[in-house]
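**Q** quick one, structure for this:
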Amino acid sequence: MTVETQQPAYTLVFDPSRSSSGYTVSDFQKALERGSDEDKVATMKRILVVMLEGNPLPELLMHIIRFVMPSKNKKLKKLLYFYWEIVPKLDNEGKLRHEMILVCNAIQHDLQHPNEYIRGNTLRFLTKLREAELLEQMVPSVMACLEYRHAYVRKYAILAVLSIYKVSDHLLPDAKELINTFLIAETDPICKRNAFVGLAELDREAALSYLEEHITSIELLDPLLQAAFVQFIRKDATLTPALKPQYVELLIDLLGSTTSSEVVFETALALTALSSDPSVLTNAASKLVDLAVKVFDNNVKLIVLDRIQDINDKNPGSLEELTLEILRVLNAEDMDVRAKALQISMGLVTSRNVDNVVKLLKKELQNTVSHSEKEKSMEYRQLLIKTIHTVAIRFAEVAASVVSLLLDFIPDLSSVAANGVISFIKEVIEKFPHLRSDILESLLAVMDNIKSAKAYRGASWILGEYAESNEEIQRCWKHIRASVGEVPILQSEMKKLANGAEDEEQATDKSESKRTGPIILPDGTYGTESAFDAVENPDTEESNSRTPMRRFVLNGDFYTASILASTIIKLVLRFENVSKDESVLNALKAEGLLILVSIVRVGQSSLVEKNIDEDSLERIVCAISILMDESDPAEKKSERELVEMAFLDATKSSFKTQVALFRKKNAKLSARNLNKTAEPLDNPIHFRQFAQANSNVAGSDMIEEDLQLALKGDTEKASANSVISKLKKIVPLTGFSDPVYAEAYITTHQFDVVLDVLLVNQTRETLKNLHVQFATLGDLKIIDNPTSTNVVPHGFHRLTVTVKVSSADTGVIFGNIIYDGAHGEDAHYVILNDVHVDIMDYIKPAKTEDENFRTMWNAFEWENKISVKSQLPSLHAYLRELVKGTNMGILTAAEALGEEDCRFLSCNLYAKSSFGEDALANLCIEKEPSTGQVVGHVRIRSKGQGLALSLGDRVALIAKQSGKVKLARI
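**A** From the prediction side, this is the model:
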């Protein structure tokens, strides 16, 4: 009987020089015949690399037996055993090759070698051998190694016994008793661990009895044996649910007593797989948190945090007590670790612990300001602000304190972080109306210190929308008046410049009257003074001392001035609704007109860095006309209602809609996550007490299922559409009239493409020495070219070619078929059709934040702009075709795309490739009223040129396909 075994994993050999592609079999044979041991080591490495890439090189077997196997060089012997792992040991008929008898004799000598490391290396090789005919002759030598004095030999000998029994139990019928006896007598911890693993796999009862004997002293055992016990317990509890309570108690005791990080990790995972008790899960997760804090490797921290998140996903609400404990991981310097810890903690925040969480986040935020010299401090600060934003929106009781805290930090924040704070305040002030007055007061107190124009525009919008009472409007107006400074701006700045010129002349006269010459120090030496140290920049100091709006205007930022104009209109209209004081209203209008006219005048002068743009000028002039029209007593009521709707109702209602959509989106996401772990009402309930003794109620081992999924993938999903997908990916390489018909089935993996080529001899003669040569264009590389063969008349031949893919650029595979002519004729050639590698297999739609999209858009230097001209019926139809053709995800909200029959459409798209490349796209299209065509542009940006060009080709292909003429009738 032969026990079913898994395919062994081959040892991988790295080749630093990729020059092996130029070597032939004869070159390898000559190098093995004539070279020294050092040359043979280099040659063996090249041979191993070629064989691991798919070429078996059967012609080299005898040369390696003759010229490599007799050598006593340790490096060469190690490489030789790597070669024995992967060399084909059976012939075409499935029988053992005769040359392997010589190999078997050499292996037996190595099993009896006086050097224990050669013995151990040979025994390790036997664990990867699956040929029973070879192993049969090794059994006596392996048995002798079980009693060898050195533990290095014994630890591999016991694994070899297990492997031989799994290949064929007839070779070692008493393997179970042998391993059990070895385990009882063994003293080395590694050998005991290997023996217990083998015993657990072959004889469950014997392993259970051994575990019971050592259950009282399990905390004193070696960590390797403890980990083996944990693995056995997890698997056995799945098979025998009756023992699960006892196993859980044992694992809890082991978790509390062990000091090994590996055992802590394995025990915690086993507990989460065996129990759903909240106290047990909390205990296991607490140990995992301690492990994440203690270890130094950031990759280990991320793995542990992922396991904690899995526990929370499968058992929602069970880890609420550990929210602050998980935030201890923020001490790590790695941003990915910090982001992961914050993500997990935000899912655990409740009204009971939100105060403590916010206090801790405040402390972390203060530390980022005090340690601003550290790298990535700015990025971490933005992450903390975003997290605090998320918490405050969910819990009203902390919103007020969070707003005041973040506003205090605004002067020290970057432009992006400050804008994030203002966006957060927008949402808070809309969601919690009772906090509006306090928030406005706090915002007005810090607006003078805002350095970012974008953040200041957001703050101005808040003033215009939410200042509703008489007192609030007047306080906002005082800030605007102080922020603009002395008006008219042009005349006051010209006066300052004139006064500054006079002061400069006086300073020049004083400097000329000073004594010039070298400086003599007290010790009698001459001192030097750098002119660079004495230079002052009065322009910079003066610019920093200006009020915010005045600084923005003089720097040429007139878009902010146009937002200020809208704020002034809103304040005037709202004051007119809430107050009947005509004198104050007229004063507000007059001051507003003076400020706006002053901004326009200075924008058209040479005093500013750049003149005012047309859009901003139009908006400011429109605001001036509205203020002038407000003083017209003959104004119609309908005109006033239209102005109020545009300024007082439209923008606030749009923001309310946006906030509501964001809440709805978050609610859907939470419901989707909860639905993953929810139990349907009609699921049957299993009572273990009512089940039979041998029934498996516990279900399958989730950890083992995850491991199999990682090894084999989702086999059910892959087999569902296997036939259809194969038919779609068959590409004809030659025509039916060619002497050789060839077609290829293309299989796309993550980093390579496999061509399964079928050749058909359509002639009545045998095609001798037929071989296929492939070459590539682009970032593709042929791993191995197939060897030549003879094809009988009307015969078939299959071959496999692997092509390595290194980026998502467009790649082309081309080649030809060559075979010898009859009676000394020249060789015949059949040219193959080109195979274009579909980059869409490597591009997947993705999501990202708008800020991150803008940052990448500015950073990426390669842009491909494609003109759009399509006959599709609507703009949304073209967008759907674009998404389908480029595999990109739409970042713009569906509500912002407009109706199906809209005339203008603009949106952003984003995708990531399997190689980590980012692809950005912006679509701006419209429908021409005269022709009805969809026209516009698609701009694609990426870090590399190839991806931008490849996606541009896909966009151009969409236009070609949509422009085809469809045949209606003949």
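**Q** contacts and neighbour counts: CA atoms only from here.
**A** Fine.
**Q** the longest helix seen in the chain - contacts with which helices or strands?
**A** In the chain, assigned by DSSP state H, the helix with the most residues is helix 650-677. Judged by 3 or more Cα pairs under 8 Å, 6 or more residues apart in numbering; DSSP states H and E, helix 650-677 is in contact with helix 298-314.
**Q** please give the structure of this sequence too, so both can be compared:
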Amino acid sequence: MATFLDNAYSLVHQDNTADQPSLQDLKNQLEKGTDESKQETMKRILTIMLNGDPMPQLLMHIIRFVMPSKSKALKKLLYMYYEVCPKHDAGGKLKQEMILVCNGIRMDLQHANEYIRGNTLRFLCKLRDAELIEPLLAPARQCLEHRHSYVRKNAVFAIASIHQHNEALMPDAPELLQAFLESESDATCKRNAFAALISISHDQALEYLSSVFEGIPNADELLQLVELEFIRKDAVTNSQNKARYLRLIFDLLEAKESTVVYEAASSLTALTSNPVAVKAAAAKFIELSIKESDNNVKLIVLEKVNQLRRVNEGILDDLTMEILRVLSSPDLDVRRKALSIAMDMVSSKNVEEVVLLLKKELSKTVDEQYEKNNEYRSLLIHSIHQCAIKFSEVAASVVGLLMDFIADFNNASAVDVIQFVKEVVEKFPKLRGTIVGRLVSTLSEVRAGKVYRGSLWIIGEYSLEANDIREAWKHIRASLGEIPILASEQRLLEEQPDGEPNLNDQVNGNAKAAPTGSRKVLADGTYATESALTSQSAVKAKLEAVKAAQKPPLRQLILDGDYYLATVLASTLTKLVMRHSEISDDEARTNALRAEAMLIMISIIRAGQSQFVKHPIDEDSIDRIMSCVRSLAEFAQKRELENAFLDDTRKAFRDMVNVEEKKRAEKDALSKAKNAIQVDDVVSIRQLTKKNAVDGADEIQLDLEKATGGDSATEDLSSKLSRVVQLT
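**A** Alright, predicted model coming up:
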């Protein structure tokens, strides 16, 4: 990684290369400009250099006119320039000018201002030339004792960087940092010093950690985080310390700071897969997702829980109700994530508790207004659906609750409920009578066309007793209103006041000619003309009043132009008549139902062709309704018609339910297969791997993958082909 960074280059966009100043212009601006103008000049110089032009001729001008400046912003730009400027001549020797640069850096390391010292120390971390570094060692060491913490916290990184890249220049850096750690009181400085010590001497970092081990639970947050990072690495190389580390990490799970708890939980799952430890870590992740207000944090820790659940199948099932506490969050994405995880953890032990909680949440969406209320309601319905299909013991109570809310829900949620009810009524025959009865009783309250269609389909398919058919018929008729539809609507139109002239005022069927006007005397004695016109607008207003009048729900939907619903109604009535004929010996009753069904269907067609609907009925709907009329007329002679309506549709739906069930089973099997350990899988023994491994795998990285629940499977190289972009 270090080699890659050393050889990485940046390209900075230039708005217009034609405006690039010449070398002489830049020199003049550096000579004569103010500190503010020099800042702009330095930015332009850095942009040009980063884009490939080293501009070595400017080095002396910058040393003369920028280095002496006291401006902190200009000083920062100067050190950026030192990072990218050429420091060696063509022969590979250090340029003579760099002696002046080195002197300037040394003076800045002894500067009275702590910001300039700190910024210079940060530059020192990036310096690699031993000839430049050597004169700077003494002032860099002195910075470890500076009164300001900003200088000290940057000095420890500079010391570590010098030792890491030029060990001969500062061989005593580990001892220096260890002594600094023991005497330092500032938390940030101690954190940086320990992180620096880890990077250059693992053994001395371990020695220091052992000396302060008992005080770690009471240490500062920053220091605890870096110590946890070291513990995770050291447990790989010194496994004899693992038990001691685990006890410490369990203590850190109770820390006050959320960041420490998160890192401790992650470290715990990295060091052990013991069920108790995994459960404790997951519980802390869930606690964080409830406690933290940031939605991104909630999603991250919930994903950690999900990864732990996948890797440790069944261990976290007891935490299902804890995860559902996250539903108190107002964010929909967080709720969706929590529900998704909880649904994968539901078992026969906790399904009743889960469903009870989901019922309460569903009731809240009706009584209270959440953000994205409708989407949240759909999520809850889908989750309840999953529970009821997996565990039949809760299906009865769930269906009853959802059907109570059909009329209150918006269109999308109610459609979800109807889809759920359709699946339940097919899978659980014992619930059919109850469900059909509840559905029939709610017909008068339903206002959504899609919901009505689903309800009618269920009633038509699963009204299997004569009493059920009579109840269904009664409620459908009540929801349809007076028939024939056209005649009753026409009568309403005629009963509207202030409308067209009565038949008594007509001559030969034509209205008498109204006088064009009459004279009226006003209060001041003048005449005014009063006109009485029977206009088309009055007739139209009457028609609109009839359309806007309160009507039963099914009638209103059909007159609003929902002819798909009308065809479903025709099909449902046909099924009810055929089934009544099949199960009852009362032919008179069957014939009465048949006649009424035909009347309703023809009435719908006639109404659809009249002025009382929003738009005329389409040919396809007419054909479908007329086919139902013909089927009713002929089904006694043609048995295949009865089979088509009563058997084939049910069989098609049953097949569809079975396909969905099969898909769910395949998905569950695939999920289990991913986590299953095959009988011929290689058993990995870490102690043997360390001694005999040829590939030299990064064990720390493997542990991190385990901690995050990552999949260690190798990438499928063929997938890269999908990212190939044609360049010409």
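**Q** tm score of chain vs chain?
**A** Between these two chains, after superposing, the TM-score reads 0.85 (TM-score structural alignment, normalised by the length of the second structure); 683 aligned residues with a Cα RMSD of 3.7 Å.
**Q** helices of the stretch 51-200 of the first structure, start to end?
**A** Applying DSSP state H, counting those that start in this stretch to the stretch 51-200 of the first structure gives helices spanning 61-67, 74-86, 100-111, 116-126, 132-136, 139-145, 151-167, 175-185, 189-202.
**Q** which one of those helices lies closest to residue 559 of the first structure?
**A** For the helices of the stretch 51-200 of the first structure, the distance to residue 559 of the first structure is smallest for helix 74-86, at 68.9 Å, taking Cα to Cα.
**Q** contact partners of that closest one?
**A** 10-11, 37, 40-41, 44-45, 48, 51-52, 68-69, 71, 121-122, 125, 128-129 (Cα atoms under 8 Å, 6 or more residues apart in numbering).
**Q** again, only this time at 6 Å
**A** Residues outside helix 74-86 of the first structure that contact it (Cα atoms under 6 Å, 6 or more residues apart in numbering) are residue 41.
**Q** helix 100-111 and that one, what's the angle between them?
**A** 130 degrees (axes from the mean of the first three to the mean of the last three Cα atoms, to 10 degrees).
**Q** from the chain's centroid, how far away is helix 74-86 of the first structure?
**A** 38 Å (Cα atoms, centre = their mean, to the nearest Å).
**Q** again with stretch 711-728 of the second structure
**A** 25 Å.
**Q** also stretch 583-601 of the second structure?
**A** Worked out by Cα atoms, centre = their mean, stretch 583-601 of the second structure lies 53 Å from the chain centre.
**Q** in the first structure, what range does that stretch match?
**A** Matched against the first structure by TM-score structural alignment, stretch 583-601 of the second structure falls on residues 578-596.
**Q** same deal with stretch 256-273 of the second structure?
**A** By TM-score structural alignment, stretch 256-273 of the second structure lines up with residues 259-276 in the first structure.
**Q** buried sites along that stretch?
**A** Neighbour-count burial for stretch 259-276 of the first structure, counted by 16 or more other Cα atoms under 10 Å, picks out 261, 263-274.
**Q** from those residues, which is closest to residue 701 of the first structure?
**A** Using Cα to Cα, those come closest to residue 701 of the first structure at residue 273, 7.3 Å.
**Q** apart from its neighbours in sequence, what residue is nearest that closest one?
**A** residue 702 (6.7 Å; Cα to Cα, 6 or more residues apart in numbering).
**Q** can you tell me how far the one you found is from residue 240 of the first structure?
**A** With distances taken as Cα to Cα, to the nearest Å, residue 702 of the first structure is found 15 Å from residue 240 of the first structure.
**Q** neighbours around residue 183 of the second structure, how many?
**A** Residue 183 of the second structure sits with 10 neighbouring residues when counted by other Cα atoms under 10 Å.
**Q** what do we get in the first structure for it?
**A** In the first structure, residue 183 of the second structure lands on residue 185 (TM-score structural alignment).
**Q** quick one: map residue 15 of the second structure onto the first structure.
**A** Residue 15 of the second structure maps onto residue 19 in the first structure, by TM-score structural alignment.
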